[in-house]
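**Q** no letters, just coordinates:
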C-alpha cells in the first residue's frame, strides 16, 4: 500500500520548501538578529551554505540508492546494528522536533493573539490536524500543501512589500560592531534550525516517480534558493525597519505587520502573519509526523505506517505539554542544545552513510 504512493519532483520540492520554511519564516529573523545584530544576514548566509551542502549530500545518497529510505540504505552500507542505533537517535530527535514545533506556535498565540486559551487546547488542535493529514498520505499532503504554500508565501510577501515604506538602509551599519563571534553565534542558531534539519527530508525522496528522478536535484535546489531568498529578505527587512530593536522583539515579522499603515485603509494586519505561522507550522508538523511514522513502521517491521499515526501523535502531544515548565528553558534548549543535538542525531549519521557509500562506490570501480 505504501509503495504505491508517489509524487512528482516538483511536489517533492514543494514539501521540502514548506518543511524548511514553515515556522522558521516567523522565528528565525528575531533569533538570528538577537545573536548577530546587524550582521544577522551574514550569519544566515553561512548557515544557508551549510544547509546547501547537506542538501547535495542527501541528493547524492538518493541517486546512489534509488527508491530506498535512509534506513534501508543505511543497513546496506553500515550494517543493521549500526543503522538501528542511528535510527533510534533520528527518532528521538524527530519526537523532540515535532513537540517543539507545536510548543513554539502555542507560545506565539499565548503571547499575541489567544492569550486566554490554554496551551494544551492549542496543541491538541494542531496535532489533530497534523495526524489526520499525515494519515491521508503523502500524495494528499503534496496536493494540499501546494495551495497552502501559496497562501503562506503570499501573506509574507504582502507584509514585506507594505512595510517597505519604513525601510531605513542606514540601520544596516555597522555590520559587525562586536566582531566575528556574534556572527558565528547567529550562524550556529540558523544552522540548527532549520538547516541541519535538511537531512530528515531524505525520507521523502523515495516517493518521487521514477520518470522524474532526473529532475529532482534541480527542483530541490530551486526550492532551497527560494527558501534562502525569503528568509534573507525577512531578516534584512527586520533590521532596516526595526533597527536596534530587531533582535530584542520576538516574532519580527509579526512586529513588522503591526507597523503597516496605508491611508487608513490597510493597517494592523498582524493577523496575516498569524495565519502564515498557522499554515507553516501545520505543514511542517505534518511532514515531521509523517516521517516519524515511516521510521517507526520500518523499525517495528509494520507494513502500514498509518497504524502508528494516532499513538505517535498522542505521545507528541504529551511531550509538548510536559517537557518544559517555562519558556526560558525551552528557548535555552532550542537555541543552545538543539543545533548540537541535530548534528549528532541527523548530520553525523548521514555523513557516516555518505562516507560508506562513497568508499563502496570507489571499491566497485
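**A** Structure received. As the structure is a prediction and not an experimental result, all values here were calculated from the model.
**Q** could you use CA atoms for every contact and neighbour count after this?
**A** OK.
**Q** ok, now how distant is residue 315 from residue 284?
**A** Between residue 315 and residue 284 the distance is 17 Å, computed by C-alpha to C-alpha, to the nearest Å.
**Q** quick one: which of the two has more around it?
**A** The residue with more neighbours, out of residue 315 and residue 284, is residue 284; 25 against 12, by other C-alpha atoms under 10 Å.
**Q** show me what contacts that one?
**A** 18-20, 22-23, 101 (C-alpha atoms under 8 Å, 6 or more residues apart in numbering).
**Q** quick check, nearest of these to residue 35?
**A** Closest approach to residue 35 among these (C-alpha to C-alpha): residue 23, at 18.7 Å.
**Q** OK, contacts around that closest one?
**A** Counted by C-alpha under 8 Å, 6+ apart, residue 23 has contacts 101, 105, 277, 280-281, 284.
**Q** what of residue 151?
**A** Neighbouring residues of residue 151 by C-alpha under 8 Å, 6+ apart: residue 276.
**Q** rewinding a little: mind listing which of the contacts of residue 284 are in helices?
**A** 18-20, 101 (DSSP state H).
**Q** this is the other structure I want to compare:
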C-alpha cells in the first residue's frame, strides 16, 4: 500500500520547505545585495514563485500519481529526461550539502569553535537519513510542529527587540536605482522560490488534487513571503546601513534584546531555530533527491539509496570546507540561484510547454 499525505499536509510541507532555513539565512545576504529594497525584492520573487507553482500543479493534475521524472519520460522521452534529470539531481545534492555546511559554519563561528566541522556534518546527515527512511507520512506529521517552534522563537525575538527598532532606517528605499532591487530578485527567487520545482517529487503522494489545492499551496507561498519580509524588515530596522554585514541577522538581532536586565543573551533560541530549520529542509531535499534518483534509474521504492545519497552529500559538504567561507559564500549566493534556474526551473518549463502543446494538438485536429 502506497503511503499518502493529505492536501493540507502538502501545503504545510511546502511552507516548511520554503520557510525553514530561509527565514534565518536570507535577510543578511539579500540586504547586502538589494539594500533597503530587499523586502520589495522578496515580494516580487514571491509573485514569481506563485507563477512557477502553476506548472507544478498543472502537471501533477494531468499526470496524477507521477513525479516530474516519470511524466517527463512520457512527455519528452527517456534520453531527454536523463539530460534534464541529472542536473536536477545534482542541484538537489548541492543544495543539501550547502544547507548542512551552513549549520557547521554557524556552530564553528558562534557556539562550538573548537569542534571540527565534519562532526556537525556527518551527525546531521545521519539524523536526516534516518528521518527520510522513516517515511514521508512521518516527517509531514512532525515538521509542522517543529516549524511552529521555530516561528514562535523567531517572532518572539522580533517582538522583544522592538526597543531597538529605528523605522527610519528603511528609507530611502532605492537610493542606487533599480539594479540592487533586481539583484535581490535574482537571489531571492533562486533561494527559495525556484525550489518549488522540487515539490513535483512530493505531489505524487497526494492522492487527490481538488479545486482548492492550488489555493492551499498559494497560501503557503504567501505566508512564507510574509515571514521572510517580516524578518528582513526587522533586520533593517535594527541594524540600518550595516544590516547586510550581519551574517546570521536574526541571531544578531537576538543579541540586542535586553529587557529589564532579565531577558538578554537569548540568541540561543535562534541558534536552536537555525539548526532545527536547516535539519527540516535538508530532510525534504534528501527525500526529493532520493525520489529523483530511483525514478531516473527505474527502481521501485527502494530505501537503500537514502544512505549512499546522504553520504555523498556529506562528503561534498566536507570538501567545500576546504574552499573557505568566502568562496563557498559566493557559490551559494551567486551561483546557486543560477543553478536553480537552469537545473530546476528550465527543465520544468520545457516539460510543461511540451505537455501543453501535446495536449492542445488533439483538440486542434478535432476542430
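**A** Happy to help now that I have it. Since we're looking at a predicted model, the values are computed, not measured.
**Q** so which pair among the contacts of residue 23 of structure 1 is furthest apart in space?
**A** 105 and 284 (11.4 Å).
**Q** in which helix or strand does residue 271 of structure 1 reside?
**A** Here residue 271 of structure 1 is covered by helix 270-300, with elements defined by DSSP states H and E.
**Q** and that helix, how far from structure 2 on average?
**A** Its matched residues in structure 2 lie on average 0.9 Å from helix 270-300 of structure 1 after superposition (mean C-alpha distance after the TM-score superposition for structure 1).
**Q** the aligned residue in structure 1 for residue 51 of structure 2: neighbouring residues, count only.
**A** Mapped onto structure 1 by TM-score structural alignment, residue 51 of structure 2 lines up with residue 53. Residue 53 of structure 1 has 13 neighbouring residues, counting by other C-alpha under 10 Å.
**Q** quick one: residue 53 of structure 1 from residue 104 of structure 1, how far?
**A** Taking C-alpha to C-alpha, one finds residue 53 of structure 1 at 27 Å from residue 104 of structure 1.
**Q** likewise residue 283 of structure 1?
**A** Taking C-alpha to C-alpha, one finds residue 283 of structure 1 at 14 Å from residue 104 of structure 1.
**Q** neighbour-wise, which of the two wins?
**A** It is residue 283, of residue 283 of structure 1 and residue 104, that has more neighbours when counted by other C-alpha under 10 Å, with 27 against 20.
**Q** tell me the contacts of the more buried one?
**A** Counted by C-alpha under 8 Å, 6+ apart, residue 283 of structure 1 has contacts 18-19, 22, 130, 145.
**Q** hang on, the earlier thing: checking the match of residue 51 of structure 2 next. Helix, strand or coil?
**A** The three-state label given to residue 53 of structure 1 by DSSP: H, G, I helix; E, B strand; the rest coil is helix.
**Q** what sits against it?
**A** Applying C-alpha under 8 Å, 6+ apart to residue 53 of structure 1 gives no contacts.
**Q** same deal with residue 145 of structure 1?
**A** 14-15, 18, 283.
**Q** try 6 Å
**A** Counting by C-alpha atoms under 6 Å, 6 or more residues apart in numbering, residue 145 of structure 1 makes contact with nothing.
**Q** how about it, what's its match in structure 2?
**A** Per TM-score structural alignment, residue 145 of structure 1 is aligned with residue 143.
**Q** matching residues in structure 2 for the helix holding residue 271 of structure 1?
**A** Counting by TM-score structural alignment, helix 270-300 of structure 1 corresponds to 267-297 in structure 2.
**Q** excluding residues flanking it in the chain, which one is nearest residue 284 of structure 2?
**A** residue 17 (6.9 Å; C-alpha to C-alpha, 6 or more residues apart in numbering).
**Q** now residue 253 of structure 2: which helix or strand?
**A** helix 249-255.
**Q** that helix corresponds to what range in structure 1?
**A** The aligned range for helix 249-255 of structure 2 is 252-258, by TM-score structural alignment.
**Q** give me the mean distance between the matching stretch and structure 2.
**A** Aligned to structure 2 and superposed, stretch 252-258 of structure 1 gives a mean residue distance of 0.6 Å (mean C-alpha distance after the TM-score superposition for structure 1).
**Q** mind telling me the two of the contacts of residue 284 of structure 1 farthest from one another?
**A** Maximum distance among those (C-alpha to C-alpha): 13.5 Å, for 18 and 101.
**Q** counterpart of residue 173 of structure 1 in structure 2?
**A** Aligned partner of residue 173 of structure 1 by TM-score structural alignment: residue 171.
**Q** structure 1: strands as residue ranges?
**A** For structure 1, applying DSSP state E gives strands covering 261-262, 266-267.
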